[in-house]
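**Student:** Following is a predicted model, sequence given first.
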Amino acid sequence: MAKALAVTGALACGAAAAYYLYGPAEDDDDADDLPTVTPSECTQIMEKITMIMQQQINNLMRKIQAQGAQIPQQMLQSYLVEHFETQLKEVQSVVFREFGKDEDEVEHACAYYEAKETRDDKVVEACNNLRSLYTNVGGRVELDLPEDLTVEKMCVIFEEYMGAVQQAQIAFSQHLQQLKARGAQVTTSQLNETRNNLMQNHVLTVLKKYDMTNLLWVAALEKYSDSQVFKAAVERCKKGGAAP
């Protein structure tokens, strides 16, 4: 829940970066103009930006862990969001130049290929992967949720999701026991990677079942965080009521 309720850092991004993270503006007067960036180019650009940003976040987290500093969660999230937005502005400038495109061209292309009438699935996925990375560090993205994703349905999904989290924790404990039995030597970084992979595999199974992405999941948590019905479901999970 912490990620879904994370604070939003100061907007250090340029216009294109803001679009990539928060979605297209409703009053885009140029929405009907054909983009000068092809879907393939747009996808490659977004994938490269996401790859570089993922590497930078991983490196930063390793440095923070190596220092062993105990940073309050809210302060850490604020720092990560600000760092992400600042670095994204620099990274996108480099990648745009590499592809011979400017900020406005890429922004318009993404908006065009994400529009319902001219949608390109690969571009949409590439843009959403960057947004998902942003939410993972504590950023906030607002999306239109599917009409059938009611609070009642969200409660069902949430309980299954938390059940998957519990299963991932059990699987990780079993993994640790197997390592100890073999006398294997592993680093903290390797253990963290194993834990994260187990968690992702388990929870993604639940999200895929309901045709949801990580990005949509975080947006839904944000929307229903103040719902009394949803809060009751959260309390049930805290008391061990999640499905095994």
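**Tutor:** The structure has been received and is ready for your questions.

**Student:** C-alpha from now on. contacts and neighbour counts both.
**Tutor:** Noted.

**Student:** could you point out the longest helix in the protein?
**Tutor:** In the chain, taking DSSP state H as the definition, the longest helix is helix 151-182.

**Student:** What is it packed up against?
**Tutor:** helix 188-209, helix 228-238 (3 or more C-alpha pairs under 8 Å, 6 or more residues apart in numbering; DSSP states H and E).

**Student:** So which bits of the first one are buried?
**Tutor:** Okay, so that is helix 188-209. Buried residues in helix 188-209, defined by neighbour count with 16 or more other C-alpha atoms under 10 Å: 195, 198-199, 202-204, 206-207.

**Student:** Neighbours of Lys223, how many?
**Tutor:** Lys223 has 17 neighbouring residues, counting by other C-alpha atoms under 10 Å.

**Student:** That one: which element?
**Tutor:** Taking DSSP states H and E as the definition, Lys223 sits inside helix 214-224.

**Student:** how far off helix 188-209 does that helix point, in degrees?
**Tutor:** 80 degrees (axes from the mean of the first three to the mean of the last three C-alpha atoms, to 10 degrees).

**Student:** Please compare the first structure with the one that follows:
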Amino acid sequence: LHTPMDRRLTWGAAAAAAVVVVAAALHGRRGSQNKEDDHPDLTSDEIVAIFGELHRRVFQSMQRIMPQIKAMQAQIPNPEHLKMIIVGEFEKNLLQYQEEVFKQHNADEEDVKHSTWYYIDHKNDPVKEAVQSLQELYGRFGGEVEAEVPEEIDVHTMCQVLEEYFDVTMAIQARVLKETGGQMTEMVQMQLQTLVQSETDAVLKKYGLNTVTFQAGCAKFKSDPVFQKKAIEMTEQQTAMSGGP
């Protein structure tokens, strides 16, 4: 049983196996306990730079390959299988860039893990935000992340958030399609993803949420009839807009 004191930001077993250091930081798993209070080898600026560089590189890489993956949807009708492919690509890229970025900063796995937790324990907001930003990116590409939903978010508020989230997404899609004459090139898809991310982030922020806690909220209320009704309504609207059956 995990409590808030665990400060766990869990990536899931697959990520933990694939990306040892970054996953360990997000899991809340430290190295040697007797080193816990030692002054870290890396500065907080270096930790922020490491996580920021990982975020930038992985995001750019995923943007490049997502059109290819989406083109596979017809051959892979099972959404869970497709999700596994996307998450696998994310983790593969993160593992590759992790090694490169650590080397650039003359750091090893233990340095990064210990330093990251040192600054989080000492309530260093820039480090915490850098870690959470990478975690949110993982969640955007299908990675499973555990997070607590704020107490003030009940099922009715969650329905409102979901509706605004869908409305913003569909409005941006309609605008971009109109501006491009319906030509959905790779460049247009990348621009669309960036716009949707920016606008939906703003929606979530109004309610004190981010991508991770939004996903947690959807999971929390997925069995609630009120939320189910709203989710079906939004899905039907999206299908109608896309010209589906």
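**Tutor:** Done, it's in. This one's a predicted model, so the numbers in the text were calculated from it and none came from an experiment.

**Student:** TM-score of the superposed pair?
**Tutor:** The TM-score (TM-score structural alignment, normalised by the length of the first structure) is 0.76; 224 aligned residues with a C-alpha RMSD of 3.1 Å.

**Student:** thought Phe227 of the second structure was touching Cys159?
**Tutor:** Yes. With contact defined as C-alpha atoms under 8 Å, Phe227 of the second structure reaches Cys159; the gap is 5.9 Å.

**Student:** how much space between the counterpart of Ala18 of the first structure in the second structure and Asp154 of the second structure?
**Tutor:** In the second structure, the residue matched to Ala18 of the first structure (TM-score structural alignment) is Ala23. Applying C-alpha to C-alpha, to the nearest Å, the value for Ala23 of the second structure to Asp154 of the second structure is 30 Å.

**Student:** same thing with Val112 of the second structure?
**Tutor:** Taken as C-alpha to C-alpha, the span from Val112 of the second structure to Asp154 of the second structure is 37 Å.

**Student:** So which of these two has more stuff around it?
**Tutor:** Neighbours of Val112 of the second structure and Asp154, each counted by other C-alpha under 10 Å, are more numerous for Val112; the result is 25 against 13.

**Student:** Which residues are in contact with that one?
**Tutor:** By C-alpha atoms under 8 Å, 6 or more residues apart in numbering, the contact list for Val112 of the second structure reads 21, 42, 47.

**Student:** Could you tell me which of those residues remain contacts in the first structure?
**Tutor:** For those, the contacts that are reproduced in the first structure, applying both residues aligned by TM-score structural alignment, their matches' C-alpha atoms under 8 Å, are 21, 42, 47.

**Student:** Buried subset of the residues you listed as a PyMOL selection?
**Tutor:** Paste this into PyMOL to select the buried members of these, with burial taken from 16+ other C-alpha under 10 Å:
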select buried, resi 21+42+47
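
**Student:** Which single one of the kept ones among the contacts of Val112 of the second structure is nearest to Val127 of the second structure?
**Tutor:** Ile47 (6.6 Å; C-alpha to C-alpha).

**Student:** Next one: the residue nearest in space to the middle of the first structure from Leu216 of the first structure, what distance?
**Tutor:** Nearest to the mean C-alpha position of the first structure, counting by C-alpha atoms, centre = their mean, stands Ser132 at 2.1 Å. As judged by C-alpha to C-alpha, Ser132 of the first structure and Leu216 of the first structure stand 9 Å apart.

**Student:** Also Asp148 of the first structure?
**Tutor:** Here Asp148 of the first structure is placed at a distance of 13 Å from Leu216 of the first structure (C-alpha to C-alpha).

**Student:** more neighbours, the two?
**Tutor:** Leu216 (20 against 9).

**Student:** How many residues are close by the residue opposite Ile153 of the second structure in the first structure once aligned?
**Tutor:** Mapped onto the first structure by TM-score structural alignment, Ile153 of the second structure lines up with Leu149. Leu149 of the first structure has 14 neighbouring residues, counting by other C-alpha under 10 Å.

**Student:** Mean distance between stretch 212-219 of the second structure and the first structure after superposition?
**Tutor:** If you overlay the two and look at stretch 212-219 of the second structure, the average distance to its match in the first structure is 2.4 Å (mean C-alpha distance after the TM-score superposition for the first structure).

**Student:** Could you list which of the kept ones among the contacts of Val112 of the second structure belong to helices?
**Tutor:** Reading helices off these with DSSP H, I get 21, 47.

**Student:** Could you point out which of the kept ones among the contacts of Val112 of the second structure is nearest to Glu236 of the second structure?
**Tutor:** Nearest member of those to Glu236 of the second structure, counting by C-alpha to C-alpha, is Val21, at 41.4 Å.

**Student:** got a list of what the closest one touches?
**Tutor:** 109-110, 112-113.

**Student:** ranking these by neighbours, who comes first?
**Tutor:** Counting by other C-alpha under 10 Å, top hit in the contacts of Val21 of the second structure: Val112 with 25 neighbours.
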